[in-house]
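Student: fold the following.
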Amino acid sequence: MYLFLKGACKGELLTTIGRDANNQAVADIENKANWKWFLELLTKDLNLQDGGGFIVISDQHKGLLEATKEVLPNVEHRQCARHIYANFRKTYTGVEFKNMFWAASFSTVESEFLRKMDDIKEVNYSAYEHLLARHPQTWCMAYFRTEVACEAVENGIAECFNAIILDARKKPLLGLFEEIRFYMMDRFYHMLQKEEK
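Tutor: Prediction:
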């Protein structure tokens, strides 16, 4: 995930959001070299080795994809289904297409996915072709590795983080990082209190 910074400091906040870790870095531009640098640091810090057993969910930024293949060749790469749908609905609008897309995305076995895609094909053949061209093995649950205990088809956790730091992104770097640090400390404290109850 990356965030565009506004205000005194222009740049991109390269961020990983995970259930176990959260690291930040700022780069002048989002490209393969910066993603590679970031992923190398992340790999070292979290001892990811070749990425086996881990998942990257992204919006298909070419630089991130190329860097991930080099640094973490065995990571499972998934596309964010929400991004796939956002592009899909620009052409194929309406509740019917929305429901059919998400039914296909949440299919847990290939035969179910193929049936859902046939439903889309019956309604609109070009919508069917559009989705097949988006590599369903990266956004449909039926094709996800079963040895990894993560059923996420979208990067909602990253979107939540992005929404939380919306105002902080307009601040200079130190202010941005301080606000993120305060937020994380507060969150950890409140989660610990909940756990104790």
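
Student: contacts, neighbours, all on C-alpha from now
Tutor: Fine.

Student: and Ala149, how far is that from Gly53?
Tutor: 9 Å (Cα to Cα, to the nearest Å).

Student: actually, Glu110.
Tutor: Noted for Glu110: a distance of 22 Å to Gly53, by Cα to Cα.

Student: in the helix or strand harbouring Glu159, which residues are buried?
Tutor: Assessed by DSSP states H and E, Glu159 sits inside helix 156-164. Within helix 156-164, the residues scored as buried using 16 or more other Cα atoms under 10 Å are Ala158, Asn162.

Student: please provide the structure for the following sequence as well, for comparison with the first:
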Amino acid sequence: MQQLHRAVGSPTGLVICTDACKGLEKAVGVVFPEVEYRECMRHIYSNFMKHYQENVFTDHLYPAARSYIEGLFRCGFSELSKCDYLTNNVSESFNAQIKKLKGLLLHELIDGIRELIMEKRYLRRQIGKDIQDCILPNVIKDLNTISKNLKVVKVARSDEGITEVTLIDDWNNHKRHMIDFVHEYYSIKRFRAAYASRVEPLPDRKRQQLKDDDSAGPSQIKKKKTTPKKKGAPKKKKKTPKKKKTPKKKKQQKKVAAQQLVL
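Tutor: Take a look at the predicted model:
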């Protein structure tokens, strides 16, 4: 967590969502005391079902978590992050994509992640070019789903994106609301701006190393000191004369002659 804090800091609207691990909860509270902390609903559900096995929990637990009614799960989410995810499936999906890269060397792992991000950003840029509406399609789909059961009596426009909506409840009471349709965060303009820059492709490692060596310049490249060799004819080695070996018969004859002289 400390390494994560060094990398991203504590920007406004940062949300950290983890599994239901008590150690992580304490670590996030110590390192990120001002950050909004959430727990993955899927992990909470699996831990909850270890103790309670009735259908009343399986049928109503997730609907209660998806609700924005005061006192329920999403009601406590801050609006600064513009993210209402109940699970950490984004990180789970990322881990599944890099699963085949985890056995590689560190520099190969980082290069593989770079390629994934480069291709993903290119795909999102192409999607942003093709969309003609002002709002993201999935946001419009969610708005239509949420407002399906509303009993709308009248809609009066005030300005671009701002209207006055009159609703009727189950007791035939009229309620008027001033609605700002969609925050600018969910606009196509913001989506295109988020993926405008590209991840630059890289050459082969060997070519990159040669390029770095060439760009270093002659002054930065250290050369080994070598002593110059003197020119001239090569010196001849002196041959030492070898002693001649005397045969054994001659040695014996000399010994016999020396004995005869003594006698």
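
Student: what's the TM-score here?
Tutor: TM-score of the superposed chains, computed with TM-score structural alignment, normalised by the length of the first structure, equals 0.56; 130 aligned residues with a Cα RMSD of 2.4 Å.

Student: thinking again about what came up before, what range in the second structure does the helix holding Glu159 of the first structure sit on?
Tutor: Helix 156-164 of the first structure corresponds to residues 89-97 in the second structure, going by TM-score structural alignment.

Student: how far away from the center of its chain is that stretch?
Tutor: Centroid displacement of stretch 89-97 of the second structure relative to its chain, using Cα atoms, centre = their mean, to the nearest Å, is 10 Å.

Student: show me where the second structure has strands.
Tutor: 15-18, 36-39, 152-159, 162-168, 174-180 (DSSP state E).

Student: can you tell me which of those strands is nearest to Glu108 of the second structure?
Tutor: strand 15-18 (27.5 Å; Cα to Cα).

Student: which residues in the first structure does that closest one match up with?
Tutor: With TM-score structural alignment as the criterion, strand 15-18 of the second structure aligns to 55-58.

Student: how near is the counterpart of Pro73 of the first structure in the second structure to Val15 of the second structure?
Tutor: Mapped onto the second structure by TM-score structural alignment, Pro73 of the first structure lines up with Pro33. With the distance defined as Cα to Cα, Pro33 of the second structure ends up 11 Å from Val15 of the second structure.

Student: hmm, back to that, now render the strands of the second structure as TSV, adding distance to Ala194 of the second structure and mean neighbour count.
Tutor: Below are the strands of the second structure laid out as TSV (distance: least, Cα to Cα, whole Å; neighbours: other Cα atoms under 10 Å):
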stretch	distance to Ala194 of the second structure	mean neighbour count
strand 15-18	19	18
strand 36-39	23	18
strand 152-159	27	12
strand 162-168	25	16
strand 174-180	23	13
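
Student: turn those strands into CSV, including distance to Ala7 of the second structure.
Tutor: As requested, the strands of the second structure are arranged in CSV below (distance: least, Cα to Cα, whole Å):
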stretch, distance to Ala7 of the second structure
strand 15-18, 14
strand 36-39, 18
strand 152-159, 42
strand 162-168, 39
strand 174-180, 35
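
Student: quick one, which of these is nearest to Ser91 of the second structure?
Tutor: strand 15-18 (9.7 Å).

Student: in the second structure, what stretch matches the lengthiest helix in the first structure?
Tutor: The residue-count maximum for a helix in the first structure (DSSP state H) belongs to helix 173-196. Alignment of helix 173-196 of the first structure against the second structure: residues 106-129, by TM-score structural alignment.

Student: average offset between that stretch and the first structure?
Tutor: Comparison of stretch 106-129 of the second structure with the first structure after fitting gives an average deviation of 1.5 Å (mean Cα distance after the TM-score superposition for the first structure).

Student: of the strands of the second structure, which is nearest Leu123 of the second structure?
Tutor: strand 15-18 (25.7 Å).

Student: mean deviation, the closest one versus the first structure?
Tutor: Mean deviation for strand 15-18 of the second structure: 0.9 Å (mean Cα distance after the TM-score superposition for the first structure).

Student: which residues touch that strand?
Tutor: Outside strand 15-18 of the second structure, the residues within contact range by Cα atoms under 8 Å, 6 or more residues apart in numbering are Leu24, Glu25, Val28, Val35, Glu36, Tyr37, Arg38, Glu39, Cys40, Ser81, Thr87, Asn88.

Student: nearest spatial neighbour of the third one, skipping sequence neighbours?
Tutor: Looking back up the chat, that one is Val28 of the second structure. Met1 (6.9 Å; Cα to Cα, 6 or more residues apart in numbering).

Student: who touches the residue nearest the centre of the second structure in this structure?
Tutor: Nearest to the mean C-alpha position of the second structure, counting by Cα atoms, centre = their mean, stands Ile113 at 6.5 Å. Residues near Ile113 of the second structure by Cα under 8 Å, 6+ apart: Ile98.

Student: again, only this time at 10 Å
Tutor: Shown in contact with Ile113 of the second structure (Cα atoms under 10 Å, 6 or more residues apart in numbering): Phe94, Gln97, Ile98, Leu101.

Student: shared with the first structure, which of the residues you listed?
Tutor: Retained contacts for the contacts of Ile113 of the second structure in the first structure, judged by both residues aligned by TM-score structural alignment, their matches' Cα atoms under 10 Å, are Phe94, Gln97, Ile98, Leu101.
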